[in-house]
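Q: Predicted model and sequence below, questions to follow.
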Amino acid sequence: MIRILDRYIFTELLSPFLTSLGGLCFIIFTKEMLRLVDLVVSRGIGPASLGKVILSLLPSFLVLTLPIACLIATISAFNRLSFDQELTAIRAAGVGFWRVVLPVVVFSGGVFGLTMILSQWGQPWSNVSLKTLALSVIEDELTLPLDSGVFNEPLSGLMVYVPAPHQANGQSGIFIADRRNPQKVLIIVATGYQMLKQNDHHQLGIRLFDGAIHQIPEDPLSFHRVTFQSYDFWLPPASRSLKAKTERKTYAELIQDLDQTKWADSGQLRRLMEYYKDTAFPVATFIFGLLGVPVGIVSKRSGKTGGFAIGVLIIIGFYLLNVLGEFLVTALIFSPFWGAWVPNVVLMGLTSWLLVRARRG
């Protein structure tokens, strides 16, 4: 009987889990649809590259949707079991409350394991894969679009302004402010320009005509000006900066950076908090699965809609706790560890209290 009961409860959990997981992934995918269409229309990427993008997005989608689907599944299953008095009949047959919860523990443990794998290995692979794919698109379609009448920023610290549409004779004028090196700020003005490209090195440049280079040193009393008839202004290879971004800092590197700033750098604190969340979030998936048991039992009078609404409120509350934790970390009130784990502690306390009440009831 026990094995039959386990299979029955597991089946009751699996159906709403798969349904909600598919629905949630579709909702998130719909949000990204415009970006994917833009990639096809503006970048002209092929079906194979588009498939790689979708495959690379899946781990991030699943890390977000698996905990919610697990909560909805347990709420829906126990809401129905309680509403149809099946749970009462099971307990009247001598099956204890914790024995009924055991299949949920196993089911939630499986979802926890899957979320942990995706969080620790799938999501980092997804981020690197997307950036690598973006790198290949940049290298295949190496261009430097410069919009006229606006300040273009192709690189951080580099500002390019073209006052008028580029004419055939190249006499449209161009203004470049290069602040990438604070100790050597360059202002370049030219009457014309021509785009340059080195496919072998994946590098772009601008050939400037009839202009001047103004160097602004740190000493305000000194000033340097050089005129030229032709000057080639090369940008660093597109792959260099992007490849550097594909590598995530290790835990030891983050600790070292924080030690240098005396743990006052809010950006580094948030990154360290993300490392702790890689473990805390999968654990929240397991807690969500257990929390759905008492919530489903309590919400039997309100039906499936009421149980779903309560589940949404729980998810919103958990999200707000995470936002609060991040704020307290950046405000230097909480450590990154507690900022990531306090929402789980609160959630576990609520789950334990509701489970005890459901057992007594």
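A: Received it, and whenever you're ready, just let me know what you need.
Q: Every contact and neighbour count from this point should use C-alpha atoms.
A: OK.
Q: three-state assignment of Phe175?
A: strand (DSSP: H, G, I helix; E, B strand; the rest coil).
Q: so it makes contact with Val189?
A: Yes: if you go by C-alpha atoms under 8 Å, Phe175 and Val189 touch, sitting 4.8 Å apart.
Q: can you give me the helices in this protein?
A: 2-38, 47-83, 86-92, 97-117, 123-140, 238-245, 251-260, 266-298, 303-330, 336-360 (DSSP state H).
Q: nearest to Ala168, of those?
A: Nearest to Ala168, of all the helices of the chain, is helix 123-140, at 25.8 Å by C-alpha to C-alpha.
Q: try this one side by side with the last:
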Amino acid sequence: MVRFDRYMLSQLMWLFGFFALVLVAVFWINRAVRLFDRLIGDGQTALVFLEFSALGLPVLITRVLPIATFAASVYVTNRLSNESELTVMMSTGASPWRLARPVAVFGLISAVMMSLLSHALVPIASQQLAEREVEISKNITSRLLTEGEFLSPANGVTFYTRRVDQDGVLRDVFLSDRRNPKQRMIYTASEAYLVRNTSGTSLIMLDGLAQRLIEETFSLSTAKFQDFSFDITSLIKTEKQIVERLPYETSNHLLTDWDGTAERLGVSRGMVAEELHSRFARAAFCLVTALIGFATLLVGGYSRFGVRREILFAFVLLVALDSMRGSISGPVLGNAGMWPILYTPSMLGGLIVCGLLWWVSGGRLFRRTVQEAT
């Protein structure tokens, strides 16, 4: 039996890795397309895109981890059932409770992985991502300046530079300002610099020409300048500082300073309770998903026609339990003392698993034996 446990656990882990990799790739590609357009469109490099993608992976993995756990459990159980391996093991005297042991170990491994992600990696990565977004938003050169392209950093403003030297000098600059409906301004310069000070950011243009068109009289006036300063602070919306949020807090901070965290972030105790215990509940749900996939298919027993009906039932059951998690957060947000209800899907799923295993081990109703299937 110990050898069978190792064999089944290895199959579960291999299939879990495969499904997790496929699901993460599918969801990541969907997210990466939008992220690529936003970052590369703002003048960022491919390294920044890869950094943002890596920081978003922990959150993405937490979403697909229960699905991958369930898929691996269903696939391995279905294969062992089709190849009569489970039937042989049960005929030798192994009970369904005993056969569920490697699945339970697999579910615990998945739960540990979810715990590491939810309690530490996701908050740290989310905070780091927010910090990088603020840094990027303050990087005027990367957001505003792209060689050889006409950019519109704000409504009514068009900017163009032919080349940006390595020392930061802008060559052949064009700036059109149409924000004032009564007049239009066009600035051209052979060189320009970006200068940041305490009051904001200015574009210093050298050896250029300023043109002003009055809309009412259609009169055009021009003026040459040796140097001219144009304030571009209002063209770029940047955050002054990172706003602290509850999801950025690691679980050890929430556990050690519950009231202090709520007061510092300006949230209620119910929000802290919901955030903290939902992380534990997500880990417990991973264990339940693995056992549901196994126990539901075990009810079907062996059949030459497969266990598609049991697979569908397991999927519907999992969706029903998962949908409960979104509806039970409201009471906890209003009253922190009601945090135990966050574990309702996991506890209900555990009771269902126990009922299914008891059914298989004690009764023959809805159980197809080898003789009945053949």
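A: Thanks, I have the structure now. Predicted model, so just to flag it, every value in this text is computed and none were measured.
Q: Provide the TM-score value for the superposition.
A: Put the two chains on top of each other and the TM-score (TM-score structural alignment, normalised by the length of structure 1) is 0.68; 301 aligned residues with a C-alpha RMSD of 4.1 Å.
Q: In JSON lines: the helices of structure 1, plus mean neighbour count and distance to Gln198 of structure 1.
A: Shown next, in JSON lines, are the helices of structure 1 (neighbours: other C-alpha atoms under 10 Å; distance: least, C-alpha to C-alpha, whole Å):
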{"stretch": "helix 2-38", "mean neighbour count": "15", "distance to Gln198 of structure 1": "26"}
{"stretch": "helix 47-83", "mean neighbour count": "22", "distance to Gln198 of structure 1": "24"}
{"stretch": "helix 86-92", "mean neighbour count": "14", "distance to Gln198 of structure 1": "71"}
{"stretch": "helix 97-117", "mean neighbour count": "18", "distance to Gln198 of structure 1": "41"}
{"stretch": "helix 123-140", "mean neighbour count": "17", "distance to Gln198 of structure 1": "11"}
{"stretch": "helix 238-245", "mean neighbour count": "14", "distance to Gln198 of structure 1": "11"}
{"stretch": "helix 251-260", "mean neighbour count": "14", "distance to Gln198 of structure 1": "35"}
{"stretch": "helix 266-298", "mean neighbour count": "22", "distance to Gln198 of structure 1": "36"}
{"stretch": "helix 303-330", "mean neighbour count": "17", "distance to Gln198 of structure 1": "43"}
{"stretch": "helix 336-360", "mean neighbour count": "17", "distance to Gln198 of structure 1": "45"}
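Q: Quick one: the ones you listed as TSV, columns for distance to Gly170 of structure 1 too.
A: As requested, the helices of structure 1 are exported to TSV (distance: least, C-alpha to C-alpha, whole Å):
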stretch	distance to Gly170 of structure 1
helix 2-38	31
helix 47-83	36
helix 86-92	80
helix 97-117	55
helix 123-140	25
helix 238-245	25
helix 251-260	47
helix 266-298	43
helix 303-330	50
helix 336-360	54
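Q: Which of those helices sits closest to Asp210 of structure 1?
A: So among the helices of structure 1, helix 238-245 is nearest, using C-alpha to C-alpha, at 27.1 Å.
Q: Between helix 123-140 and the closest one, find me the angle.
A: 170 degrees (axes from the mean of the first three to the mean of the last three C-alpha atoms, to 10 degrees).
Q: looking at the helices of structure 1, which is closest to Gln171 of structure 1?
A: Across these, closest to Gln171 of structure 1 is helix 238-245 (C-alpha to C-alpha), at 27.1 Å.
Q: what sits up against the closest one?
A: Outside helix 238-245 of structure 1, the residues within contact range by C-alpha atoms under 8 Å, 6 or more residues apart in numbering are Lys131, Thr132, Leu135, Ile138, Glu139, His202, Gln203, Leu204.
Q: how about 10 Å then?
A: Residues external to helix 238-245 of structure 1 that are found in contact with it (C-alpha atoms under 10 Å, 6 or more residues apart in numbering): 127-128, 131-132, 134-136, 138-139, 142, 155, 201-204.
Q: Mean distance of it to its aligned residues in structure 2, please.
A: For helix 238-245 of structure 1, the mean deviation from structure 2 after alignment is 4.1 Å (mean C-alpha distance after the TM-score superposition for structure 1).
Q: In space, what's closest to the most centrally placed residue in structure 1 - neighbours in sequence excluded?
A: Centroid check for structure 1 by C-alpha atoms, centre = their mean gives Ser60 as the closest residue, at 6.7 Å. Closest residue to Ser60 of structure 1 apart from its sequence neighbours, by C-alpha to C-alpha, 6 or more residues apart in numbering: Gln123 at 5.6 Å.
Q: Quick check: the one you found touching Phe61?
A: Yes: with contact defined as C-alpha atoms under 10 Å, Gln123 of structure 1 reaches Phe61; the gap is 9.2 Å.
Q: From Ala134 of structure 1, how far out is the residue nearest to Ser60 of structure 1?
A: Here the criterion is C-alpha to C-alpha, to the nearest Å. By it, Gln123 of structure 1 lies 16 Å from Ala134 of structure 1.
Q: who touches both of Phe175 and Val189 of structure 1?
A: Tyr161, Gly211.
Q: ok so, going back, show me what contacts the residue nearest to the centre of structure 1?
A: Residues in contact with Ser60 of structure 1 (C-alpha under 10 Å, 6+ apart) are Leu118, Ser119, Gly122, Gln123, Pro124, Trp125, Ser126, Asn127.
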